[in-house]
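Engineer: all I have is the shape, not the residue letters:
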C-alpha cells in the first residue's frame, strides 16, 4: 500500500508539472498555483540566456576585429567596417534562431546544461570584448541582464513573451495579408516621404524628442487596440462557453484525464488581466511586424534615391552619417528619423484598419478565439483538479 501511494503521488506530481508547462507554453502563468512559477527557473530561462550569449559573442567578435568597443563608421566603410555592418544585421536573427532552437529542448537536464553553457559563453564574451572598455563594468552589465531574465521568467513575463512570439510566427500569413492591405498607406506616406519640410524637421529634431513623438503615437494606437480587444473578448471570458465538441483537442495533453467541473470557475482578476494582456500583445505584435516591414521599405528606398545633393537640399546640409543605439553608421541621420516616423504612422493606420478587417479576423482573431476557449476549458479542469487534492 505505501508503495502504491507513493506511485500515485509521483504520478500526480508529474501530471501537475506537465499541466504547469502547458499553461506556460500558452502564455497563461497566472493560472498556476502559488509557487509553481519559481520552480525550475534556470532551465526555463535557457532560451533567453542563449539569445543573450549570442549578443555577447557578436560583441566580442566585433571588438576582436576592430580593436574598439564602439562602432563608429564615418563616410565610406572599409572592408572591415562592411563586415561589422553585416554582423549588426545578422545578430538579431542569429539570437532569435538560437533562442528558438533551445526552446525546443524538452529535457530539463539538457535545458539546464544549455542555460549554464550560455552563461559561460556570455561571461567569456564580456571578458574578451564586452560593450564597454572595462571588464568589471561589462560583468556588472551581464549580471543585471541575467537577473532581469531570471526575474522575468519567475514572474511569468517570459512565458507571455515566448507565446506571443510563437503565435506571431505561426500566423505570419495574417501579418502578410495586413502588409498587402496596408499598401494604401504606403501610397499616402509617399507624400510624406518626398516632402522636404519633413526631412528638414527630421534633420533638426533631436532623437529624444522624436522618441517622445513615436511613443505618443504608439500609445494612441495601442490604447485603441486594447479597448477593442477588451470589448470583443470580455463576453467570452465571462461565459467561458463550451467547445461544442472540440474537447478532443485536449486529448494527449495533461488535461485529458481531468474531468470537467460541474460549473465554470470564474476567472480571478489576475487571470483576466493575464488573458487580456496576452490577447492585446499578440495583436500588437502582428501590427508591429507590418510597421517594421513598411519602415524597412522606406529605409531601402531612401538609400536608393538619396544622393549627397538631394540630402543637402532636403535637410539644409544635414549629416550623411547617423546614429542608432549609440553606434555611428553610414546612413543619414535624417533618413533614420524619417523611417522611424513613417513606421509609427503605419502602426497607427494598421491598428485602426485591423479592427474591422474581416480577412484579418478570419486568419488570426478567430483561431486566437478558439485557442482561448480551449485554454479556458483546460484551466477549469486544472483548477478543479487542484482544489480536489
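Structural biologist: It's in. Computed from a predicted model, the values in this text were never measured in an experiment.
Engineer: use CA for all of it now, contacts and neighbours both
Structural biologist: Fine.
Engineer: now stretch 126-143, how far from the chain's geometric center?
Structural biologist: Offset of stretch 126-143 from its chain centre (CA atoms, centre = their mean, to the nearest Å): 25 Å.
Engineer: in whatever helix or strand residue 291 lives in, what's buried?
Structural biologist: Under the criterion of DSSP states H and E, residue 291 resides in helix 269-305. Across helix 269-305, burial judged by 16 or more other CA atoms under 10 Å covers 271-272, 274-292, 294-296, 298-299, 302.
Engineer: adding another structure so you can compare the two:
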C-alpha cells in the first residue's frame, strides 16, 4: 500500500494526525467537496421548506396527517444533504480522475450559484452572500486540514456499527431508567421549570450534562489506551501527544454519538407519550403562558414547546445515567471498547509501516 493509500486509510479510520504534517494538505479541496455539496443542498432545501405554507387546521389533511408532513419536511432538511454529501464522497473515492472536476464544480456551486439563487429568490445581496460563503469555504478547508471531518465521520460510523450491541445493553438499563424518567415526566413541577426555560438556558443544561459525561468518560478512555503505545517494532516510534490525543478523541466521539442517539430516542419516546397522554386542557394548565407549539424552520409542529423542553431535559438526565450504567458493564467493554482497541492496534501497525516507508524515501 502506497503512502497516499495509507494516508487515505488513516483518515477513513479517524486518524488524520497519524498522517505526516507535510501530507495533511494533500487533495485538500476534493476532501472538502462533500461538505460544500452538503452546504449548497441544505441552503436550497431549507429555503424551500421556509416557503412551504402548511395549514394544520386543514380538514383534508387532518392533525396527524399534517404532523407527518411537517415531520417529513423537517427531517428531509438534514437527511437529503447528508445523503448527497455521502454520495459525493463515494464518487471521489472510487473515481480518482473525477476528484478535481467534482471539487471545482462543488466550489462554483457554493461560491457562485448559491449566492445568485438567494439573490433572485430571497432578494439578498449577492456580494454579501459571496463573502459569507467564501468565509465558510476557508473555514471548511481549515477544518479539513485539521482532520475534523475525518474524526466526526469515523466516530459516527463506529457508533452506528455498534448500535445493535448498544440496544442489547439498553434493554438491561431501560426498565428502571424508564420507570424513573416516566414518573418524572408526569410531574407538574418539572414542566413548570422546564417550560419557563429559555433556549439558551436549556442548552446550558445540556452542555452541563455533556461536561459531566466527559469527566466520566475521558479517564476510562485514557486507561484503556495506556497499554497500546509500547514503542516496539509492531507499533513504530512512540506516539506523539497529538497522536495520543487523536486516538482518545475518536473513542470519546464514538461513545458520545452512541449516547446522543440514545438520548434522541428517549426524547422521541417522551414526546410521543406526551402527545398520547396529555390533553390540551392539562397542557394549558401546566404550561400557562408557555403553552405554544414548537417551530422548526418556520413550520409549526404539533408539539408544545414546553413538552419538547421537558423531553430534552429528561433525555439529558437519562443519557448520563445510561452512560454510567453501560460503561461499567463487562458486556459493554466486550462490544464497544475491545473492537475499538483492536482497530487501534491495527492502526498502530499501519502507522509503523507508513513511517518506515516514509523514512526509506
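Structural biologist: Yes, it's here. Because the structure is a prediction, the values reported are computed rather than measured.
Engineer: hang on, the earlier thing: quick one: whatever helix or strand comes next after the helix holding residue 291 of the first structure aligns where in the second structure?
Structural biologist: Following helix 269-305 of the first structure in sequence order, the next helix or strand is helix 308-315 (DSSP H and E). Mapping helix 308-315 of the first structure onto the second structure (TM-score structural alignment) gives residues 280-287.
Engineer: pull out the buried positions in stretch 313-331 of the second structure.
Structural biologist: Judged by neighbour count (16+ other CA under 10 Å), stretch 313-331 of the second structure contains these buried residues: 313, 314, 315, 316, 317, 318, 319, 320, 322, 323, 326, 327.
Engineer: neighbours around residue 344 of the second structure, how many?
Structural biologist: For residue 344 of the second structure, the count of nearby residues is 19 (other CA atoms under 10 Å).
Engineer: now what about stretch 166-177 of the first structure, what contacts it?
Structural biologist: 282, 285, 286, 287, 289, 290, 360, 363, 364 (CA atoms under 8 Å, 6 or more residues apart in numbering).
Engineer: aligned counterpart of the last one in the second structure, please.
Structural biologist: Right, the one you point to is residue 364 of the first structure. By TM-score structural alignment, residue 364 of the first structure lines up with residue 336.
Engineer: tell me the spacing between its match and residue 222 of the second structure.
Structural biologist: As judged by CA to CA, to the nearest Å, residue 336 of the second structure and residue 222 of the second structure stand 15 Å apart.
Engineer: just residue 83 of the second structure next, same as before
Structural biologist: 34 Å.
Engineer: who's more crowded, these two?
Structural biologist: residue 222 (16 against 13).
Engineer: map that one onto the first structure.
Structural biologist: Match for residue 222 of the second structure (TM-score structural alignment): residue 230.
Engineer: its match reaches residue 277, doesn't it?
Structural biologist: No - counting by CA atoms under 8 Å, residue 230 of the first structure does not reach residue 277; the two are 9.5 Å apart.
Engineer: now do the buried residues in stretch 200-217 of the first structure.
Structural biologist: Of the residues in stretch 200-217 of the first structure, 200, 201, 202, 203, 207, 210, 214, 217 count as buried by neighbour count, 16+ other CA under 10 Å.
Engineer: closest one of these to residue 101 of the first structure?
Structural biologist: Residue 101 of the first structure has its nearest neighbour among those in residue 214, at 33.3 Å by CA to CA.
Engineer: which residue comes closest to that closest one once chain neighbours are left out?
Structural biologist: The shortest distance from residue 214 of the first structure to any non-neighbouring residue, by CA to CA, 6 or more residues apart in numbering, is to residue 344 (6.0 Å).
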